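S.K.: All I have is the shape, not the residue letters:
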């Protein structure tokens, strides 16, 4: 049914702003809207009673805008969202330079009325996909925290004993090294413990490299006899950072187990993992970033992921194609890493990669080209629910 009123909602943490315009462009509502289910229901019910069918458009369909979308869908109201980049470009077409919630809400509503092709549809999210999205988001947060703590730990080690950092810093992802620093957090503590205790400590979690790593540690300790100012304070900090690493690593392991359970239960998992280079974690990312979105074609999916080349042409002076700097960064990274993994075990992918290299493309360019080709296959697999089929002659000769 064609909407009679277009409701633009500029979402916020505690309060949104809602502006509604009719088909003629007249403003029929323009007020703040609390982040509250009863208030949202009251507004939508009132607008439906007065004007008929609604189209609710938000600028953020997830996080702070999730409640608005859920309430509207529960009331069988049409819902869409206006991407942020489109929103900013359309805003330049409107007079004024002010940045207010009321102006943004009006621009969203007016864009929905006059340029409906710029909107993106929002489907009712599967419970599994919503759960996966939250778990993967939390996993990203934990990974960022792990990187931050490791960098901080490496910085402290470099400050008090550079030689020791060169040995232990690159190995901070190994639980045995973190455990060792938790027990002996300073060069002096390692020296007092002696080779025997250090080797025994490492052997618990790294039996094969314990002896070799112990030798490297004590060679590094012998390189420096000067005690740098601040070493005593660093002892307490390094121990705490090591404990944080252990906790974060355990939390990430627990989250990974939960992700695997949800992914294994999803009906599309077997379809995705049938493609070479796609494991369970990769499948989880593809599910959260692709499922529930409406892609008209394989080219649309590639453009959304940012792996489709961008053509630039202006008369005869500028001609060529360049990599896209836009797109969904998470999906782009997943497709890139998946393509990279596939060249090691899939002869078809390897042949396509070698062909692009022979054409003069650099490694990353060849991988992006392969990812673009694989996204076409992925689109067909998800659309039809079919498993991956290797066709050497077709893929190897594809452009």
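M.R.: Structure received. Quick caveat: nothing in here was measured; it's all calculated off a predicted structure. Numbering: from 1, shown residues only.
S.K.: Every contact and neighbour count from this point should use C-alpha atoms.
M.R.: OK.
S.K.: In contact with the closest residue to residue 323 other than its chain neighbours, which residues?
M.R.: Distances taken as C-alpha to C-alpha, 6 or more residues apart in numbering put residue 309 closest to residue 323, at 4.9 Å, once the chain neighbours are dropped. Applying C-alpha atoms under 8 Å, 6 or more residues apart in numbering, one finds that residue 309 lies in contact with 321, 322, 323, 324.
S.K.: which among the residues you listed gets closest to residue 114?
M.R.: Using C-alpha to C-alpha, residue 324 is the member of the contacts of residue 309 that sits closest to residue 114, with 28.1 Å.
S.K.: ok now do the closest one, which residues does it touch?
M.R.: Per C-alpha under 8 Å, 6+ apart, neighbours of residue 324: 306, 307, 308, 309, 310.
S.K.: in the helix or strand in which residue 370 is found, what counts as buried?
M.R.: Using DSSP states H and E, residue 370 falls within helix 363-384. Under the neighbour-count criterion of 16 or more other C-alpha atoms under 10 Å, helix 363-384 has 366-382 buried.
S.K.: ditto for stretch 75-95
M.R.: So stretch 75-95, judged by 16+ other C-alpha under 10 Å, has buried residues 77, 78, 79, 80, 81, 82, 83, 87, 90, 91.
S.K.: and the helix or strand harbouring residue 163, what does it pack onto?
M.R.: Using DSSP H and E, residue 163 maps to helix 162-168. Using 3 or more C-alpha pairs under 8 Å, 6 or more residues apart in numbering; DSSP states H and E, the elements in contact with helix 162-168 are helix 127-160, helix 210-222.
S.K.: Off-centre distance for it?
M.R.: 32 Å (C-alpha atoms, centre = their mean, to the nearest Å).
S.K.: go on, stretch 370-377?
M.R.: 19 Å.
S.K.: which residues are contacting that stretch?
M.R.: Residues contacting stretch 370-377 (C-alpha under 8 Å, 6+ apart): 298-299, 301-302, 307-308, 335-336, 338-339, 349, 352-353, 388.
S.K.: repeat for stretch 86-99
M.R.: Contacts of stretch 86-99 (C-alpha under 8 Å, 6+ apart): 59, 104, 107, 108, 111, 118.
S.K.: next, the one to line up against it:
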């Protein structure tokens, strides 16, 4: 996920930006690393335009290093890319660096600019002006609704467990869906809420109706997501064991601009599917990578497990690899790496076609 090596011209300035929710602090360096100027700007469209205009008065903008391009710096990143500027995603300084150099907005902005100038920061940010960003936004809303529904169901279950016997004996034997329907129809007496039985009925009805409302939200978002994902990556969705949520997780991880990846190996590293060496002495082995995008890694894992259960070719592969001495976790790791290759090819086919 890196840009090619950069050589800086004498009139170019390299800008580093420390981003926040309400303000951005920018520092400009010349091609030799000297600080030219620094200034703070509001985090708004007008502020972003002013920051770029300020930088252009200092010289030709060679590149802009921005922290948090997917959150606090998302708006500035969109504005800079729309203006045709080279944007580099910069990680926040490590704790060791901060402990040595101190912490302030100008220091962090200068650190971002120096990371770009030195070539230690080379990653290009995701483009957030296409359909992939729409899918990410819808998926974010769905995930929130699913988590809230789970919390409400657990609260409902726990409340039933401690409810008065006349309520507990009715609701406890039911399935989760039947319990929600039954609890949503309870009729507490508003004038008798000082009595625990009626307070419990009121709380159970509130939780049950919350669950029902969240289920409606999830179903509505699922419908919209399914249509968008199938339209955007039909080749990926057509693959065995790849559903809407799996495809969405991989698509969100990859982003709209696949050209930011040097190869599918870079995508494998981003998804946490690239094996890490764990050799020592006469022992030569690799281990599971616990880094990368964990949602994408989870999606790959679910596809691998699903194919192990239902796909004859995958089952035959697993049988052959077990005979070679590999354990099930090792086989899953190999399958996930192969799935990255397959998924990246499908994503390229679909996104380049679009």
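M.R.: That came in fine, so what should we check first? Just so it is clear, the model here is predicted, and its values are computed rather than measured.
S.K.: What value does the TM-score take for this pair?
M.R.: TM-score for the superposed pair, counting by TM-score structural alignment, normalised by the length of the second structure: 0.83. Supporting figures: 332 aligned residues with a C-alpha RMSD of 2.8 Å.
S.K.: related to what we said a few turns ago, return the distance of the residue mapped onto the residue nearest to residue 323 of the first structure from the second structure relative to residue 336 of the second structure.
M.R.: Residue 309 of the first structure maps onto residue 275 in the second structure when the alignment is built from TM-score structural alignment. Here the criterion is C-alpha to C-alpha, to the nearest Å. By it, residue 275 of the second structure lies 10 Å from residue 336 of the second structure.
S.K.: again with residue 300 of the second structure
M.R.: 6 Å.
S.K.: got it, and residue 243 of the second structure?
M.R.: 16 Å.
S.K.: residue boundaries of the helices in the second structure?
M.R.: 45-58, 74-82, 95-101, 105-118, 131-162, 165-171, 176-184, 196-232, 234-237, 244-254, 264-270, 294-310, 312-323, 328-353 (DSSP state H).
S.K.: so which of those gets nearest residue 281 of the second structure?
M.R.: Closest to residue 281 of the second structure of these, according to C-alpha to C-alpha: helix 328-353, at 20.6 Å.
S.K.: how far is that closest one from where the chain is centred?
M.R.: Using C-alpha atoms, centre = their mean, the offset of helix 328-353 of the second structure from its chain centre is 18 Å.
S.K.: for stretch 67-79 of the second structure, same thing?
M.R.: With C-alpha atoms, centre = their mean, you get 15 Å for stretch 67-79 of the second structure.
S.K.: against the first structure, where does that stretch fall?
M.R.: Going by TM-score structural alignment: stretch 67-79 of the second structure matches residues 59-71.
S.K.: Then stretch 154-161 of the second structure?
M.R.: Counting by TM-score structural alignment, stretch 154-161 of the second structure corresponds to 151-158 in the first structure.
S.K.: buried residues in that stretch?
M.R.: 153, 154, 156, 157.
S.K.: Then stretch 266-274 of the first structure?
M.R.: 268, 269, 270, 271, 272, 273.
S.K.: pretty sure residue 181 of the second structure contacts residue 208?
M.R.: Yes. Counting by C-alpha atoms under 8 Å, residue 208 is a contact partner of residue 181 of the second structure at 7.1 Å.
S.K.: Looking at those two, which is more packed in?
M.R.: residue 208 (26 against 16; other C-alpha atoms under 10 Å).
S.K.: residue in the first structure matching the more buried one?
M.R.: In the first structure, residue 208 of the second structure lands on residue 242 (TM-score structural alignment).
S.K.: Next one: its match from residue 370 of the first structure, what distance?
M.R.: 40 Å.
S.K.: repeat for residue 24 of the first structure
M.R.: Taking C-alpha to C-alpha, one finds residue 24 of the first structure at 48 Å from residue 370 of the first structure.
S.K.: dump the residue contacts of the residue lying closest to residue 167 of the second structure once chain neighbours are set aside.
M.R.: Residue nearest to residue 167 of the second structure in three dimensions, not counting chain neighbours: residue 160, with 7.4 Å by C-alpha to C-alpha, 6+ apart. When contacts are counted by C-alpha under 8 Å, 6+ apart, residue 160 of the second structure touches 167, 168, 171, 172, 204.
S.K.: So among the residues you listed, which aligned pairs are also touching in the first structure?
M.R.: On the basis of both residues aligned by TM-score structural alignment, their matches' C-alpha atoms under 8 Å, what survives of these in the first structure is 168, 171.
S.K.: By neighbour count, sort out the buried ones in the contacts of residue 160 of the second structure.
M.R.: For those, buried by 16+ other C-alpha under 10 Å: 167, 171, 204.
S.K.: Touching, the last one and residue 183? I think so.
M.R.: Yes. Using C-alpha under 8 Å, residue 204 of the second structure is in contact with residue 183, at 5.7 Å.
S.K.: Which residue of the second structure sits opposite residue 300 of the first structure in the alignment?
M.R.: Checking TM-score structural alignment: residue 300 of the first structure goes with residue 266.
S.K.: ugh, wrong one, I meant residue 354 of the first structure
M.R.: Residue pairing (TM-score structural alignment): residue 354 of the first structure is matched to residue 319 of the second structure.
S.K.: now swap in residue 119 of the first structure and tell me
M.R.: Checking TM-score structural alignment: residue 119 of the first structure goes with residue 122.
S.K.: Distance of that match relative to residue 243 of the second structure?
M.R.: Distance from residue 122 of the second structure to residue 243 of the second structure, by C-alpha to C-alpha: 33 Å.
S.K.: List the contacts of residue 164 of the first structure.
M.R.: Contacts of residue 164 of the first structure (C-alpha under 8 Å, 6+ apart): 157, 158, 187, 217, 220, 221.
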